[in-house]
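Colleague: Fold the stuff below for me.
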Amino acid sequence: MKLFLMLGAINGFLAVALGAFGAHGLEGKLSEKALGTWDKAVNYQMFHTMALLVTGLLMAKWQSGGMVWAGWLFFIGIVLFSGSLYIYSVSGVKTFAMITPFGGVAFLIGWVLLGYAVIKYL
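Modeller: Prediction:
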């Protein structure tokens, strides 16, 4: 529980910092397309930061294997999806863009597991 709350807080900080860096530090240095990719990474990181926080809060009352897996999959998804998009934005190396879908799948499975756990325990 505390771990996912802490990971949520760290990722919330990083999402805001990276969003500001993209808006102010990368403007004029990257193409519009690359900046759009950076913004997508920031948005997905923040959405799934909220998912981490919700998962941690729900675990305070109900702790299940499904919720634990959901939390880890949200975190792994942030690293793979957003992380690969950040690197791709600044490097242009397409290999990093090929990692992104694995993060997306992690997000999807995390949401399914969280949904199942909520239905089961609420």
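
Colleague: CA atoms for contacts and neighbours, from now on please.
Modeller: Will do.

Colleague: Surely Phe74 is in contact with Val112?
Modeller: No. Contact criterion C-alpha atoms under 8 Å: Phe74 and Val112 do not qualify, at 11.1 Å.

Colleague: more crowded one of those two?
Modeller: Phe74 (31 against 13; other C-alpha atoms under 10 Å).

Colleague: Would you do the same for the sequence below? I want to compare the two.
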Amino acid sequence: MGVWLVLAGLNGAMAIGFAAWGSHGVEGEAARWVGLGSQFQLLHAVALLALARFCAKRRRLFRPAAGLMVVGVALFSGSLYLKALGISLPIPMVTPLGGISLMASWLLLALAGWLACDHARV
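Modeller: The predicted model follows:
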């Protein structure tokens, strides 16, 4: 559980820092990219916090969901922050790959919930 709590805390702190930078340090379209990146990062920091609790129970799908979430935030939000700095990435489609990783993490979480349900009562 510790590593996921550390990552949740770091993502939360980074999101707040980037939100402040987006509000005061950049303008125009760059501010929009930073704002979007920090919103996604903060939302997923909270989700990682919840997943940390589930990972402690050693459920088999929660750890991969948390891992995909960390990768997704790094790719999605990270690429937006770099774009706001004017840094072009040598690899195309990094932002969409991050979004796909985030969607996959949520789908794994949904699957874990489905498998945990008592389907006999449904």
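
Colleague: where does the TM-score land?
Modeller: Here the superposed chains carry a TM-score of 0.86, computed using TM-score structural alignment, normalised by the length of structure 1; 117 aligned residues with a C-alpha RMSD of 1.8 Å.

Colleague: Using the three-state scheme, assign Gly86 of structure 2.
Modeller: coil (DSSP: H, G, I helix; E, B strand; the rest coil).

Colleague: burial count for it?
Modeller: 10.

Colleague: Please say which position in structure 1 it maps to.
Modeller: Under the alignment (TM-score structural alignment), Gly86 of structure 2 pairs with Ser91 of structure 1.

Colleague: Its match and Tyr44 of structure 1, how far apart?
Modeller: For Ser91 of structure 1, the distance to Tyr44 of structure 1 equals 20 Å [C-alpha to C-alpha, to the nearest Å].

Colleague: Next, the contact list for the most centrally placed residue in structure 1, please.
Modeller: Nearest to the geometric centre of structure 1 sits Ile78, at 2.9 Å (C-alpha atoms, centre = their mean). Each residue near Ile78 of structure 1 by C-alpha atoms under 8 Å, 6 or more residues apart in numbering is listed here: Tyr44, Gln45, His48, Gly103.

Colleague: Next one: Ala13 of structure 2 from Phe62 of structure 2, what distance?
Modeller: 23 Å.

Colleague: The two - which one has more neighbours?
Modeller: Phe62 (25 against 15).

Colleague: Just give the nearest non-adjacent residue to the more buried one, would you?
Modeller: Cys55 (5.6 Å; C-alpha to C-alpha, 6 or more residues apart in numbering).
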